[in-house]
Every structure is written in structure tokens, then in C-alpha cells.
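1. I'd like to go over a predicted model; first the sequence, then the structure.
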Amino acid sequence: MSDKMTIPYWKKYTLSIEEAAAYFRIGENKLRKIVDEDRTADYLLWNGNRVQIKRVLFEKYIDEIDAI
């Protein structure tokens, strides 16, 4: 059983930049810029120097803004 278990993006608690770009249809560079603008945002989780985006909280953030 060498099949790697994959969890769909919409079930994950956190997403990498690459996963978030695919899920939200926002470019990776744009997401990195958003992260750099507010590195203490509630929707971010830091593991050392690697950032994870909390999917549900980032969805709420996107709902509140008019443009990305």
C-alpha cells in the first residue's frame, strides 16, 4: 500500500502557499505579497520560517475585502 493519502484542499485546516494559490485562484507571488504585508495576520500559521494559511480564516478575510 504505497498510495499516499491525499486530503482535498477544502478539508484541510491549513494550506501551503502553493495549495492556497490553487484553491483560491490567486497567484503565488500575490499570496506571498499579502503574507509579507501582515506577517501577524490571524489567518497565518508559522512553522519556523514556513507559512501556512488557515483556510477558513483566509476565506473570511477575502469575503471582507473588495479587491486583491
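-> Sure thing, it's come through.

2. rest of the way, CA atoms for contacts and neighbours
-> Will do.

3. three-state assignment of the spatially most central residue of the chain?
-> For the chain, the residue nearest the mean C-alpha position is residue 53 (3.2 Å; CA atoms, centre = their mean). Classification of residue 53 using DSSP: H, G, I helix; E, B strand; the rest coil returns strand.

4. just checking, it touches residue 17?
-> Yes: Residue 53 is in contact with residue 17 according to CA atoms under 8 Å; the separation is 7.2 Å.

5. residue boundaries of the strands in this structure?
-> 14-15, 44-47, 50-54 (DSSP state E).

6. another structure for you, compare them:
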Amino acid sequence: MIAYRESLIEKKKEQPFWKKKCLSVNETAAYTGIGRGKIRELMKKKDCNFMTTDGYQVYVIIDKFVEFLNSRNEI
């Protein structure tokens, strides 16, 4: 079981973050150039449809986030 879990962790590390469908807040900040605080602020809004959770970890669905950004004049 431990070997299987370690193989999953290694597989996650091998894939570059720009190819993932869901990114952590830190990865999203690196990908978009938007600060982590601003991303978290946007995620707290009621109309946020680009966020998902895995237990306590929060992820950004990057396709929906980019679509959200493109629909805004300003953040």
C-alpha cells in the first residue's frame, strides 16, 4: 500500500503543472502571475465555479479559471 501511494506521488511530481487540469493555489499563482491572496479572495466569492476540494486541500480548475479571467475586465 505504501509503495502504491509513493508511486502516485511520484507520478504527480513528473507531470508539469501547466499540463494538469486542477492546480493548487501556489501552482495557479505561478501559472497566471496573480498573487495567492488574490486567488484565495476570488475563490471566496459566491459565484466561484472554478474551485474544488480534496479533503482539506483546495484546487483551482484551471480551464474554468482562465475562462473566468477572460470574462472579466478587471480582477
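-> Looks like it arrived, so ask away. Since the structure is predicted, the reported quantities are computational estimates derived from the model, not experimental observations.

7. please state their TM-score.
-> With the length set by TM-score structural alignment, normalised by the length of the first structure, the two chains reach a TM-score of 0.81; 64 aligned residues with a CA RMSD of 1.6 Å.

8. the residue nearest to the centre of the first structure -> the second structure?
-> Aligning on TM-score structural alignment places residue 53 of the first structure opposite residue 60 in the second structure.

9. could you list every residue that touches that match?
-> Taking CA atoms under 8 Å, 6 or more residues apart in numbering as the criterion, residue 60 of the second structure is in contact with 22, 23, 24, 25, 28, 50, 51, 52.

10. next one: the closest residue to it other than its chain neighbours from residue 63 of the second structure, what distance?
-> Nearest-residue entry for residue 60 of the second structure: residue 51, 4.7 Å, with adjacent residues in sequence omitted and distances by CA to CA, 6 or more residues apart in numbering. For residue 51 of the second structure, the distance to residue 63 of the second structure (CA to CA, to the nearest Å) stands at 11 Å.

11. okay, those two: which has more neighbours?
-> Using other CA atoms under 10 Å as the criterion, residue 51 of the second structure and residue 63 rank with residue 51 on top: 20 against 12.

12. which stretches in the second structure count as helices?
-> For the second structure, the helices defined by DSSP state H cover 2-14, 25-32, 36-44, 62-70.

13. quick one: closest of those to residue 56 of the second structure.
-> helix 25-32 (12.8 Å; CA to CA).

14. residues in the first structure aligned with that closest one?
-> Going by TM-score structural alignment, helix 25-32 of the second structure sits over residues 17-24 in the first structure.

15. give me the mean distance between that stretch and the second structure.
-> Superposed on the second structure, stretch 17-24 of the first structure shows a mean distance of 0.3 Å to its aligned residues (mean CA distance after the TM-score superposition for the first structure).
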